[in-house]
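Trainee: got a structure for you, letters missing:
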């Protein structure tokens, strides 16, 4: 506990993708739709169409780190390496990707009810995301949470992405709160939790949304204040912080 910890909690900063909703599931659906389109368009027979159902084949291109996790260049690379690339087909694949990714977003169980309870606690709520403003607004609007936050901090607003501290500092400055008065909720230990802890913020690790095989060391695995197995567990964490104070 920070020795300068105040006697109340004033703000909660949320990661967005895989913390509020299952973004990876939606992305996999989008990848599956792209591969199905390419299989149909290129008329390569039953074997090709069956292979197109494997969404992970394309999804792995987004994980390479060659381009950004949302960059269309990943789709282009996939198409070019399989001699499937044409400008019209590429344009259609990008269109499919954006449409399906957004339409298939679904809140994790209990998120909406939890936000209804949070509204009663007089807390400042914000989102900190590596998505750009337009995509962040679209996603939050799709799941009906756009009006639930006092502040949204997107990558194009700060010019920095997590784990850089600037997105967190931006939120603290804008909300007028101190680190010890703030709780960060996120699914990524390295990009959400670790930088928040370095700044002195409380942290709640959204384990339910952590889709990566981190092969965590014991030290990293324990480097958070609270573990959320479901989103509604957040209310218990907030109550715990108030009791500690």
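Mentor: Okay, I see it. These numbers were taken from a predicted model, which means no experiment stands behind them.

Trainee: For the rest of this, base every contact and every neighbour count on C-alpha atoms.
Mentor: OK.

Trainee: what's near enough to touch residue 111?
Mentor: 20, 231-232 (C-alpha atoms under 8 Å, 6 or more residues apart in numbering).

Trainee: Can you tell me how far it is from residue 125?
Mentor: Between residue 111 and residue 125 the distance is 14 Å, computed by C-alpha to C-alpha, to the nearest Å.

Trainee: go on, residue 46?
Mentor: Per C-alpha to C-alpha, residue 46 is found 50 Å from residue 125.

Trainee: Of these two, give the one with the bigger neighbour count.
Mentor: residue 125 (22 against 11; other C-alpha atoms under 10 Å).

Trainee: For this protein, which segments count as strands?
Mentor: Counting by DSSP state E, one finds strands in the chain at the ranges 11-14, 124-128, 151-153, 182-186, 202-206, 226-228.

Trainee: and the third one, what does it pack onto?
Mentor: Put plainly, it is strand 151-153. Secondary-structure packing of strand 151-153 (3 or more C-alpha pairs under 8 Å, 6 or more residues apart in numbering; DSSP states H and E): strand 124-128, helix 166-175.

Trainee: Pull the residues that contact it.
Mentor: Outside strand 151-153, the residues that touch it by C-alpha under 8 Å, 6+ apart are 125-129, 133, 167, 170-171, 175.

Trainee: farthest-separated two in the residues you listed?
Mentor: Using C-alpha to C-alpha, the contacts of strand 151-153 reach their maximum pairwise distance at 133 and 175, which is 18.0 Å.

Trainee: Second structure follows, compare the two:
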């Protein structure tokens, strides 16, 4: 197995819990349409495939007009972009894990289906932006996960081959994109997964982000982990 050189992370449900801010923005949008609010659990079940899919699922759940989708996507972005980090928090163990990976000399990237502007705002607000040499959003390319193109773009920017990288995500689209890109993939069990964990077919499941470094620790000297 090729020596690990880079770790690519999904954002929502993997590095950060953004559901509350997404719920607030969605409910502001729905209120303007005269539709009912959606619960936090409903929003969590809708996250992961980009903004258009999120809004589409919310409209379907609340009886909204699907013909309004293009306009409502733009409206949602206008609401969310300025409120993306009000209640969003990094999951436990994320900061320490990123610091450990950086000390070990691994390159780091984010590949998410969230638009770049909101992604960058969240990473900056949480003090995480400096860890990542590449950030690929859902609007960086015409394709989004589960297409492999965003992961391949991240690898190109990092100068790392697929065999020397690991993807860490929380959902089926992360696993599918990584497989298609030829990248190993771990899945966290605490995120917004839309399928049973047993069906994700990831190489390994992580119950917390703190499990990541020990899971890739083969061949890493103990003094490096503690340095």
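Mentor: Thanks, I have the structure now. What you see is a predicted model, and the numbers here were worked out from it, not measured in a lab.

Trainee: hang on, the earlier thing: mind putting the strands of structure 1 into TSV with distance to residue 71 of structure 1?
Mentor: Formatted as TSV, the strands of structure 1 follow (distance: least, C-alpha to C-alpha, whole Å):
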stretch	distance to residue 71 of structure 1
strand 11-14	23
strand 124-128	19
strand 151-153	20
strand 182-186	22
strand 202-206	25
strand 226-228	30
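
Trainee: out of these, which comes closest to residue 138 of structure 1?
Mentor: strand 151-153 (12.2 Å).

Trainee: In structure 2, what stretch matches the closest one?
Mentor: Alignment of strand 151-153 of structure 1 against structure 2: residues 134-136, by TM-score structural alignment.

Trainee: Could you measure from the counterpart of residue 22 of structure 2 in structure 1 over to residue 159 of structure 1?
Mentor: The alignment partner of residue 22 of structure 2 in structure 1, by TM-score structural alignment, is residue 27. Counting by C-alpha to C-alpha, the gap from residue 27 of structure 1 to residue 159 of structure 1 is 24 Å.

Trainee: Looking at those two, which one has more neighbours?
Mentor: Neighbours per residue (other C-alpha under 10 Å) separate residue 27 of structure 1 from residue 159, with residue 27 holding more: 23 against 11.

Trainee: measure the closest residue to that one other than its chain neighbours to residue 201 of structure 1 for me?
Mentor: By the measure of C-alpha to C-alpha, 6 or more residues apart in numbering, the closest residue to residue 27 of structure 1 outside its immediate chain neighbours is residue 101, 5.2 Å from it. Counting by C-alpha to C-alpha, the separation of residue 101 of structure 1 from residue 201 of structure 1 is 32 Å.

Trainee: These two: which has the busier surroundings?
Mentor: The neighbour count for residue 101 of structure 1 versus residue 201, taken as other C-alpha under 10 Å, is higher for residue 201 (25 against 21).

Trainee: Residue 179 of structure 1 contacts residue 199, doesn't it?
Mentor: Yes. Using C-alpha atoms under 8 Å, residue 179 of structure 1 is in contact with residue 199, at 6.7 Å.

Trainee: any common contacting residues for those two?
Mentor: Shared contacts of residue 179 of structure 1 and residue 199, defined by C-alpha under 8 Å, 6+ apart, are absent.

Trainee: which of these two has more neighbours?
Mentor: The neighbour comparison of residue 179 of structure 1 against residue 199 (other C-alpha under 10 Å) goes to residue 179, with 24 against 14.

Trainee: now the more buried one, nearest residue through space, not along the chain?
Mentor: Here the residue nearest residue 179 of structure 1, using C-alpha to C-alpha, 6+ apart, is residue 201, at 4.6 Å.

Trainee: How about residue 130 of structure 1?
Mentor: residue 155 (4.9 Å).

Trainee: on that earlier part again, could you export the contacts of strand 151-153 of structure 1 to a markdown table, including columns for distance to residue 183 of structure 1?
Mentor: Converted to a markdown table, the contacts of strand 151-153 of structure 1 look like this (distance: C-alpha to C-alpha, whole Å):
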| residue | distance to residue 183 of structure 1 |
| --- | --- |
| 125 | 10 |
| 126 | 10 |
| 127 | 12 |
| 128 | 12 |
| 129 | 15 |
| 133 | 22 |
| 167 | 14 |
| 170 | 15 |
| 171 | 12 |
| 175 | 13 |
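
Trainee: State the distance from the residue lying closest to residue 172 of structure 2 once chain neighbours are set aside to residue 146 of structure 2.
Mentor: Excluding its sequence neighbours, the residue lying closest to residue 172 of structure 2 (C-alpha to C-alpha, 6+ apart) is residue 200, at 5.6 Å. Separation of residue 200 of structure 2 from residue 146 of structure 2 (C-alpha to C-alpha): 13 Å.

Trainee: shared neighbours of these two, which are they?
Mentor: Residues touching both residue 200 of structure 2 and residue 146 (C-alpha under 8 Å, 6+ apart): 172, 175.

Trainee: and residue 45 of structure 1, how far is that from residue 175 of structure 1?
Mentor: Distance from residue 45 of structure 1 to residue 175 of structure 1, by C-alpha to C-alpha: 57 Å.

Trainee: between the two, which one's more packed in?
Mentor: residue 175 (16 against 10).

Trainee: What's that one aligned with over in structure 2?
Mentor: Going residue by residue (TM-score structural alignment), residue 175 of structure 1 aligns to residue 158.

Trainee: That match reaches residue 132, doesn't it?
Mentor: No. Using C-alpha under 8 Å, residue 158 of structure 2 is not in contact with residue 132; the gap is 9.8 Å.
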